[in-house]
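# Got a predicted model here, sequence first, then my questions.
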Amino acid sequence: MRSGTFLVGALFVAVVGVLSSIFIVDEREKALVLQFGQIKAVKEDPGLAFKIPFIQEVVRYDDRILSLDTPPIEVTPSDDRRLVVDAFARYRIADVVRFRQAVGAGGLREAESQLADVLNDNIRAVLGAEGVTSNTILSAERSTLMDRIRVRADGRAAEFGLDVVDVRLKQTNLPDQNLGATFDRMRAEREREATDERARGAEAAQRVQAQADRTVVELVSDAQREAEIIRGEADAERNGIFAAAYSADEEFFRFYRSLTAYENALKGSNSTLVITPDSEFFEFLDGAGLSGTPNAN
């Protein structure tokens, strides 16, 4: 009976020992096998792995891309306009051995504390470099600056086994005490730009108006010239007709011109013409003007 109990106990201890020596590495993690704090094995491939029970322990680290939000910090670009920058980084544990040696038992909490210091130092260094102004930080060149911060931070983070995948500036704001002055300066700049635009618009309008006036003068001048040409041609044609009529029957032409003169001289209902009775003006009224005409009746 006593031997049976001993056998069961030994079997139980053996099962517990076997189970304690087996562990599973998930595909989303990496594991280190430690013995008295020293690294004995690195398990990066998913699946079953073994360790010495009760002597060795397994420490697991997340192998996925992780996020870190940095606290807002103040930076001073080269134009001395202070900005409050809020950034975040995405990183992963690239070398678990170096990571363990750098942070020890502190794990991710210690690593993120060190990484935050690295990011803040490089954010200040890049955004405060010569030639980098607040307008540059707020413009399309922002992505270039973020990539520069990532490269510098990745070089430092590699010392404790981390790979910085990305760095982004979430917010870039002005300190509260600078907002009023900045808004006034922005308003003054916009008013100046508006004044310049109005001046350029007025100048363009004057050019258009001058061009239109010149075009009107040219069109009127051309029309008057053409009208004078047409009038001259008409007068010439009329004179030609008169000349032809005069040469055909001189006496009739004189009679027609006298009637036209009578009509022009005696216009209106109360026209008065004072003239001597023997004036040549009446030669066709008393019949004398037609006396010598062969066709007169």
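Thanks, I have it.

# Please make it C-alpha for all contacts and neighbour counts, starting now.
Noted.

# Which stretches in this protein count as strands?
Applying DSSP state E to the chain gives strands spanning 22-25, 29-35, 38-43, 47-50, 56-62, 66-69, 73-75, 83-93, 162-173.

# buried ones in the first one?
By neighbour count with 16 or more other Cα atoms under 10 Å, strand 22-25 contains the buried residues Val25.

# Check which helices and strands that strand sits against.
strand 47-50 (3 or more Cα pairs under 8 Å, 6 or more residues apart in numbering; DSSP states H and E).

# Regarding the protein, what is its longest helix?
helix 176-248 (DSSP state H).

# tilt between that helix and strand 83-93?
Angle of helix 176-248 versus strand 83-93, following axes from the mean of the first three to the mean of the last three Cα atoms, to 10 degrees, is 110 degrees.

# And helix 176-248, how far out from the chain middle?
35 Å (Cα atoms, centre = their mean, to the nearest Å).

# Mind giving me the packing neighbours of it?
Right, helix 176-248 is packed against helix 250-265 by 3+ Cα pairs under 8 Å, 6+ apart.

# one more structure, for comparison:
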Amino acid sequence: MNKLNLAIPVLVLVAVGVLSSVFIVDEREKAMVLQFGQVKQVKEEPGLGFKIPLIQEVVTYEDRILGLQTQPLEVTPLDDRRLVVDAFARWRITNLVDFREAVGAGGEEAAQVRLERIVTAAIREVLGGVPSNRVLSEDRTALMNTIRDNARRQAASLGVDIVDVRLTRTDLPEQNLAATYARMRAEREREAADERARGEEAAQRVRAAADRTVVELTSDARRQAEVIRGEADAERNRVYAEAFGRDPEFFAFTRSLTSYQRALKAGNSSIVMQPDSTFFEYLRSDQPPAPAAQ
């Protein structure tokens, strides 16, 4: 009975010792076994691990990609135009030993502080070497890749890898926005005035060309009309001459009737002449006048 009573505590101690020597590494983590602050084992694969109870301890770190949001900072590009920049970086731990030696017991939080300084310094270095128009443009991929590469080289000593860096905001400081907007508005108004002036000049050229074309077409039409009118008059005279040559009496009669029609129009037409005038020759006699001798 006494032996059984002694065996139970021993079994319990053994079970506790076995359980305390076993640790589980999650697939989202990496583990490190420390003994009096010294690294004794690194386990990066998920599963069971073993350590010496009471002497060794297990420290776990994230194996996933972590995010880092930088504080807003002011940068001065080449054209001395200050900008406020925010950035977001993604990073992950790649070397647990170097990471532990660099940040100590601070872990990911201490690494975030140091990485923010590295990313901020890389942003100032890269954006300080380009004009502000390039920073404010929509295509900033090359700039962000350069910032990532610079920060990655500096962060390698921490045992981490900078996966990506993105500029989330690139704006002007609040105190400069009003002046900048006023300058941009003035530039746009000047450009608009130049465009209107060029448009008015082009319109004047078009109107002048159109007026010249109208004058040329009108002159040509008048010339053609005069030519046609002259040809028609010549044809008319030819027909009159031919008709007169065929029957002078009938020709004289029709000309007299035409003269009566034009002279005696309806209304207040008045004619003052002698009754024996030759104008009324065909109205005074039933006999037509003798044709003129040819």
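Received it, and whenever you're ready, just let me know what you need. Since this is a predicted model, take the numbers as computed values, not measurements.

# circling back to that earlier point, can you check what angle separates the longest helix of structure 1 from helix 250-265?
Per the same axes, to 10 degrees, the angle that helix 176-248 of structure 1 makes with helix 250-265 is 140 degrees.

# before we move on, back to that, indicate which one of the strands of structure 1 is closest to Arg257 of structure 1.
Ranking these by proximity to Arg257 of structure 1 (Cα to Cα) places strand 162-173 first, at 98.0 Å.

# list the buried ones in the closest one?
Buried, per 16+ other Cα under 10 Å, within strand 162-173 of structure 1: Leu162, Asp163, Val164, Val165, Asp166, Val167, Arg168, Leu169, Thr172, Asn173.

# same thing with stretch 256-265 of structure 2?
Ser256.

# and for that stretch, what are the contacting residues?
Ser269, Ser270, Phe279, Tyr282 (Cα atoms under 8 Å, 6 or more residues apart in numbering).

# Same question for stretch 133-149 of structure 1.
Against stretch 133-149 of structure 1 from outside (Cα under 8 Å, 6+ apart): 77-79, 81-83, 119, 122-123, 126-127, 166-169, 172.

# same question, stretch 170-184 of structure 2
Contacts with stretch 170-184 of structure 2, where a contact means Cα under 8 Å, 6+ apart, come from Arg82, Leu83, Val84, Val85, Asp86, Val135, Leu136.

# Could you dump these into CSV and include neighbour count and distance to Ala111 of structure 2?
Formatted as CSV, the contacts of stretch 170-184 of structure 2 follow (neighbours: other Cα atoms under 10 Å; distance: Cα to Cα, whole Å):
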residue, neighbour count, distance to Ala111 of structure 2
Arg82, 17, 29
Leu83, 22, 27
Val84, 15, 24
Val85, 23, 22
Asp86, 18, 19
Val135, 20, 28
Leu136, 14, 30
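
# Relative to Gln38 of structure 2, which of the residues you listed is nearest.
Asp86 (38.3 Å).

# contacting residues for the closest one?
Counted by Cα under 8 Å, 6+ apart, Asp86 of structure 2 has contacts Gln69, Thr70, Gln71, Pro72, Leu73, Leu167, Thr168, Arg169, Thr170.

# quick one: it from Arg188 of structure 2, how far?
Distance, Asp86 of structure 2 to Arg188 of structure 2, by Cα to Cα, to the nearest Å: 29 Å.

# Likewise for Ala105 of structure 2?
From Ala105 of structure 2 to Arg188 of structure 2 the distance is 57 Å (Cα to Cα).

# can you check Arg64 of structure 2 too?
For Arg64 of structure 2 relative to Arg188 of structure 2 (Cα to Cα), the value is 49 Å.

# got it, and Val14 of structure 2?
84 Å.

# Then Tyr260 of structure 2?
Counting by Cα to Cα, the gap from Tyr260 of structure 2 to Arg188 of structure 2 is 78 Å.

# about what we covered before: closest to Ser219 of structure 2 among the contacts of Asp86 of structure 2?
Nearest to Ser219 of structure 2 among the contacts of Asp86 of structure 2, with distances taken as Cα to Cα, is Thr170, at 65.9 Å.
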